[in-house]
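1. no sequence on this one, just coordinates:
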């Protein structure tokens, strides 16, 4: 599958480039519109990342972070292409999900624990509490016994506007519907279950879609679906940013935002699969934890 892996990694990289360009354009628009914030539009700082596979080259990627912008308080758009051998805990976790070729014991040397993975991961935390935070990722994973795709997007407003929620979901539903009418209800339900904070008894946002381990035995079809999920992100999210970014906000609104960010941080540190996988496979911890907000508050 070397050619297919290259194709997937190139697509994720191109999507990363497109989103970075679009977000920087939003910063320019905010300056022209006189939005409060810094004097200059925010720009991404891009840092290469590396994965250490027990002293061997494990691949890497690009960590792109914009901090202190007019609209984006902190946004990370990461791309990676990594490879090597799975740590025992990661191997056992995949075996528990039924991934072929993985040994449930998680013991070193049990089964063929080579892997390759590529994807894009994005989290945006906004200056204005009326502009929703957002998360998106798409990825491909390969082991000698299997390949699969995963990803999705979910909206995380601290102050919810129902029309924003409707637009976000409708855009994702349209992308899913191109491929299978059952995808949206299935993956929406999965997102509602996955993006839930058990110890708080509440969702972390207003949902979206989430899917993992997608292998229909038709690589081209599954890759096409994953591309359409990624391509739907900007049409789903940017209209909400433009709609809310000039809206006045109060200190009470900011307080609500910071408390909500505390919930977001709790989820990502305790439950998120991507965080756990990245740390357990020795990827750059700054890249793995870029999803955390710059400021948060607990009561």
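-> Received it, and whenever you're ready, just let me know what you need. Predicted model, so just to flag it, every value in this text is computed and none were measured.
2. contacts and neighbour counts: CA atoms only from here.
-> OK.
3. tell me the contacts of the residue nearest to residue 72 when sequence neighbours are not counted?
-> Excluding the flanking residues, the one nearest residue 72 by C-alpha to C-alpha, 6 or more residues apart in numbering is residue 126, at 4.5 Å. Contacts of residue 126 were listed using C-alpha atoms under 8 Å, 6 or more residues apart in numbering, and they are 71-75, 132-133.
4. take the one below as the second:
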């Protein structure tokens, strides 16, 4: 049943959550001058989430941590979850169609992960998404996730730093990982009906299982560890940049792209809603304000 491995994975996602929450609250504290400094430093509101199976039995849950209206962050969520039970018919068929071994006969599952989305006060500071997860069924296990940058006003040097940092964390696992995961992100975070990417890319993987659990877990941890050094310097660089109402308009319209993608295409959103997880936690990624033209 891989109980030890499940516990280690779930524990790591919680550790990473704690590190990110502390770092983001530190950014709020350090914004003592400039735009937003007149507001109180933001703090995360933490809510326990839960789900129950069709028969009313416990089926896991997690922590939803959301900060709203801060000095630096307009809305940011950092969620962790550990859920289990039996997949519903639609989700079971979807997994079976993806070739998950034994799923057609045995719909039991376990999943744990961290999911983060940050929407910023300053339009020059980029929005960002990150998630990593482990999934188990009686016939298989795998890891997935990554992170991608979503600036509404693009800066080439910010994009370069984000990608270079991720590459530096992936290269010790093999030279082929970064280009493969970058290409995967470019394909996954594409909005077909808009014929454009939702941001400037990053890294992404899914169904990752080499058969060596320890190696795959180490890779997944380093994808998570790369996040703060890839992202924090960009926020520190842009958070005091003066911005105009035109910049704000660009930001709100760009957020519409993000909302469209998450509601129409994102696999994690679909899975969370299909398996009965707290909808507020699943839809935490949506921006507080957005516009369409």
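-> Good, I have the coordinates. Only a predicted model underlies this, so the values are computations on that prediction, with no experimental measurement involved.
5. rewinding a little: which residue in structure 2 aligns with the residue nearest to residue 72 of structure 1?
-> For residue 126 of structure 1, the aligned residue in structure 2 is residue 120 (criterion: TM-score structural alignment).
6. and residue 159 of structure 1, by the same measure?
-> That one, residue 159 of structure 1, aligns with residue 153 by TM-score structural alignment.
7. so how far is residue 217 of structure 2 from that match?
-> Distance, residue 153 of structure 2 to residue 217 of structure 2, using C-alpha to C-alpha, to the nearest Å: 35 Å.
8. now do residue 98 of structure 2
-> 22 Å.
9. of those two, who's got more company?
-> residue 217 (21 against 11; other C-alpha atoms under 10 Å).
10. about what we covered before: distance to residue 181 of structure 1, neighbour count and secondary structure for the contacts of residue 126 of structure 1 - can I get that in CSV?
-> Output for the contacts of residue 126 of structure 1, formatted as CSV (distance: C-alpha to C-alpha, whole Å; neighbours: other C-alpha atoms under 10 Å; DSSP: H, G, I helix; E, B strand; the rest coil):
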residue, distance to residue 181 of structure 1, neighbour count, secondary structure
71, 35, 32, coil
72, 34, 27, strand
73, 37, 19, strand
74, 35, 24, strand
75, 32, 29, strand
132, 27, 26, coil
133, 28, 27, strand
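11. what is the nearest of those residues to residue 120 of structure 1?
-> Nearest to residue 120 of structure 1 among the contacts of residue 126 of structure 1: residue 75, at 13.2 Å, using C-alpha to C-alpha.
12. the closest one against residue 68, yeah?
-> No. In this structure residue 75 of structure 1 lies outside contact range of residue 68 using C-alpha atoms under 8 Å: 9.3 Å.
13. tell me the strands in structure 1, going along the chain?
-> Counting by DSSP state E, structure 1 has these strands, from start to end: 45-53, 56-67, 72-85, 114-126, 133-143, 146-156, 196-197, 202-203, 207-214.
14. by how many degrees do the third one and strand 45-53 diverge?
-> When axes from the mean of the first three to the mean of the last three C-alpha atoms, to 10 degrees is applied, the directions of strand 72-85 of structure 1 and strand 45-53 differ by 30 degrees.
15. state the number of residues packed around residue 57 of structure 2.
-> Neighbours of residue 57 of structure 2 (other C-alpha under 10 Å): 10.
16. if we can go back for a sec, turn the contacts of residue 126 of structure 1 into a markdown table, including distance to residue 252 of structure 1.
-> Compiled in a markdown table, those are given as follows (distance: C-alpha to C-alpha, whole Å):
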| residue | distance to residue 252 of structure 1 |
| --- | --- |
| 71 | 19 |
| 72 | 19 |
| 73 | 18 |
| 74 | 20 |
| 75 | 23 |
| 132 | 16 |
| 133 | 17 |
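17. distance of the residue nearest to residue 31 of structure 1 when sequence neighbours are not counted relative to residue 66 of structure 1?
-> With C-alpha to C-alpha, 6+ apart as the criterion, residue 31 of structure 1 has its nearest non-adjacent residue at 6.3 Å, and that residue is residue 41. According to C-alpha to C-alpha, residue 41 of structure 1 stands 10 Å off from residue 66 of structure 1.
18. if we can go back for a sec, and among the strands of structure 1, the most buried is which?
-> strand 72-85 (a mean of 24; mean count of other C-alpha atoms under 10 Å).
19. map residue 179 of structure 2 across to structure 1 for me.
-> Checking TM-score structural alignment: residue 179 of structure 2 goes with residue 185.
20. for residue 191 of structure 1, see how far away that match is.
-> 10 Å.
21. try residue 269 of structure 1
-> Distance of residue 269 of structure 1 to residue 191 of structure 1, given as C-alpha to C-alpha: 17 Å.
22. more neighbours, those two?
-> Neighbour totals were compared for residue 269 of structure 1 and residue 191, and residue 191 leads with 21 against 15 (other C-alpha under 10 Å).
23. list the contacts for residue 247 of structure 1?
-> Counting by C-alpha under 8 Å, 6+ apart, the residues that residue 247 of structure 1 touches are 128, 130.
24. need the counterpart of it in structure 2.
-> Per TM-score structural alignment, residue 247 of structure 1 is aligned with residue 241.
25. now its match: how far from residue 113 of structure 2?
-> Distance from residue 241 of structure 2 to residue 113 of structure 2, by C-alpha to C-alpha: 34 Å.
26. before we move on, what about residue 100 of structure 2?
-> 19 Å.
27. what's the burial count for the residue nearest to residue 122 of structure 2 when sequence neighbours are not counted?
-> Counting by C-alpha to C-alpha, 6+ apart, residue 122 of structure 2 lies nearest to residue 239, which is 6.0 Å off, once chain neighbours are set aside. Neighbour count for residue 239 of structure 2, taken as other C-alpha under 10 Å: 24.
28. and for residue 156 of structure 2?
-> 8.
29. now do the one 4 residues further on
-> Using other C-alpha under 10 Å, the number of residues around residue 160 of structure 2 comes to 12.
30. now swap in residue 55 of structure 1 and tell me
-> 7.
31. now do residue 266 of structure 2
-> Around residue 266 of structure 2 there are 13 residues (other C-alpha under 10 Å).
32. what sits against the residue nearest to the match of residue 159 of structure 1 when sequence neighbours are not counted?
-> Excluding its sequence neighbours, the residue lying closest to residue 153 of structure 2 (C-alpha to C-alpha, 6+ apart) is residue 124, at 5.8 Å. By C-alpha under 8 Å, 6+ apart, the residues touching residue 124 of structure 2 are 151-154, 238-239, 241, 243, 247.
33. among the residues you listed, which are located in helices?
-> Using DSSP state H to define helices, the subset of those located there is 238, 247.
34. shouldn't residue 264 of structure 1 be in contact with residue 200?
-> No. Residue 264 of structure 1 sits out of contact with residue 200 when judged by C-alpha under 8 Å, with a separation of 11.2 Å.
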